[in-house]
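[1] got a predicted structure plus its sequence, pasted below:
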Amino acid sequence: MAQSIKHVALVVRDYDEAIAFYCDVLGFDLLADEYQPEQYKRWVLVRLKGGTGTSLLLARANDTDQEVFVGDQSGGRVFLFLETDDFERDYETYRAGGVNFTRAPVTQPYRRVAVFSDLYGNLWDLIQFSAK
């Protein structure tokens, strides 16, 4: 049996501002933006440019119960891990685009990593693993 995680839902405040951040700032591809009239919502998928793996489902908070999780999907821990093949390139590109890095880059024997927050405050690792 072959399985994979296809989408990860990310609760957002607004579809369009989330699309702008993920696509225009982080360089993700917009895979789908389809209105779902029966549920009064949109099906919005983004994925790393050229990627073939898991995509993010940008899911607008529907009510006040969901709104409290915008920006705090994982209780203040790093939530998502963005692996790169060129840490310095992406770090400098993101900084130039206004991405807020909450922890400066560090180099460890197995990786180079820095923590950034998305437009809502969810924490991400930008990470390049060392060659084995």
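    Okay, I see it.
[2] could you use CA atoms for every contact and neighbour count after this?
    OK.
[3] helices of the chain, start to end?
    Using DSSP state H, the helices found in the chain span residues 15-19, 64-67, 87-96.
[4] please identify the most buried of these.
    Ranked by mean neighbour count, the helices of the chain are led by helix 15-19 with a mean of 17 (mean count of other CA atoms under 10 Å).
[5] quick check: which helices or strands does it pack against?
    Counting contacts by 3 or more CA pairs under 8 Å, 6 or more residues apart in numbering; DSSP states H and E, helix 15-19 is packed against strand 41-47, strand 55-60.
[6] how about the strands in the chain?
    All strands of the chain, identified by DSSP state E, fall at 7-12, 29-36, 41-47, 55-60, 78-83, 100-108, 111-117, 123-129.
[7] closest one to residue 5 among the helices of the chain?
    Closest to residue 5 of the helices of the chain, according to CA to CA: helix 15-19, at 21.2 Å.
[8] here's the one I want to compare it with:
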Amino acid sequence: MTQGIQTVGLYVRDQDEALAFYVDKLGFKVHTDVRNGDYRWLTVQHPEQPSFQLGLYVPGAPVHDAATAQALNALVAKGAMPPMVLEVDDCFAAYDKMNQKGVEFTQEPVERYGTVDAGFRDPSGNGWKMIQTRRKVAAA
């Protein structure tokens, strides 16, 4: 039996705003964008990881009741969700490129633990760590 993670969901305030951020600023590609009434299934993929999707979901029906959706939206707005990790070949170059596109960084690139990392947020407040691959640091 073969198993694997196909999609990981990320709660966002506004799917159109999130879609523009992940596609225009991070370079992801749209995988699925379908609607069923008020519900929208929206996923994006990193161009170098075609078997993995990041779901951009708004808390609410049909998955959550109104009280749960409100609580989740409050957590997203506070940036309380666990951070995602984006691996890059060159953290300094990726930082410069993303910063020029208006990505909100919470931490500039720092060399530590044998690698380089930086922190940023999406428009909904979701935290990201951007980490440079170790082999690139070791070769430098």
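    Alright, I've got the coordinates. Computed from a prediction, not measured in an experiment: that's the story for all the values here.
[9] would JSON lines of the helices of the first structure with distance to residue 37 of the first structure be doable?
    JSON lines is the format used below for the helices of the first structure (distance: least, CA to CA, whole Å):
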{"stretch": "helix 15-19", "distance to residue 37 of the first structure": "15"}
{"stretch": "helix 64-67", "distance to residue 37 of the first structure": "20"}
{"stretch": "helix 87-96", "distance to residue 37 of the first structure": "35"}
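[10] tell me which of those lies nearest to residue 81 of the first structure.
    Using CA to CA, the helices of the first structure put helix 87-96 closest to residue 81 of the first structure, at 12.7 Å.
[11] so which bit of the second structure is that closest one matched to?
    Here helix 87-96 of the first structure aligns to the second structure at residues 91-100, judged by TM-score structural alignment.
[12] contacts only, for residue 59 of the first structure.
    Residues near residue 59 of the first structure by CA atoms under 8 Å, 6 or more residues apart in numbering: 9, 10, 11, 12, 15, 42, 43, 44.
[13] among these, which ones are buried?
    For these, a burial check counting by 16 or more other CA atoms under 10 Å picks out 10, 11, 12, 15, 42, 44.
[14] on that earlier part again, need the strands of the first structure in TSV with distance to residue 89 of the first structure, can you?
    Listed next are these as TSV, based on distance: least, CA to CA, whole Å:
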stretch	distance to residue 89 of the first structure
strand 7-12	26
strand 29-36	18
strand 41-47	19
strand 55-60	22
strand 78-83	12
strand 100-108	13
strand 111-117	12
strand 123-129	11
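[15] and the ones you listed: which comes nearest residue 66 of the first structure?
    Ranking those by their distance to residue 66 of the first structure (criterion: CA to CA) puts strand 7-12 first, at 7.6 Å.
[16] can you tell me what sits against that closest one?
    18, 54-61, 66-67, 69-71, 73, 120.
[17] and the two most separated of these?
    Largest pairwise distance in the contacts of strand 7-12 of the first structure, by CA to CA, is 23.9 Å, between 54 and 67.
[18] for the equivalent of residue 43 of the first structure over in the second structure, what are its contacts?
    Matched by TM-score structural alignment, residue 43 of the first structure corresponds to residue 41 in the second structure. Residue 41 of the second structure sits next to 32, 33, 34, 35, 55, 56, 57 when contact means CA under 8 Å, 6+ apart.
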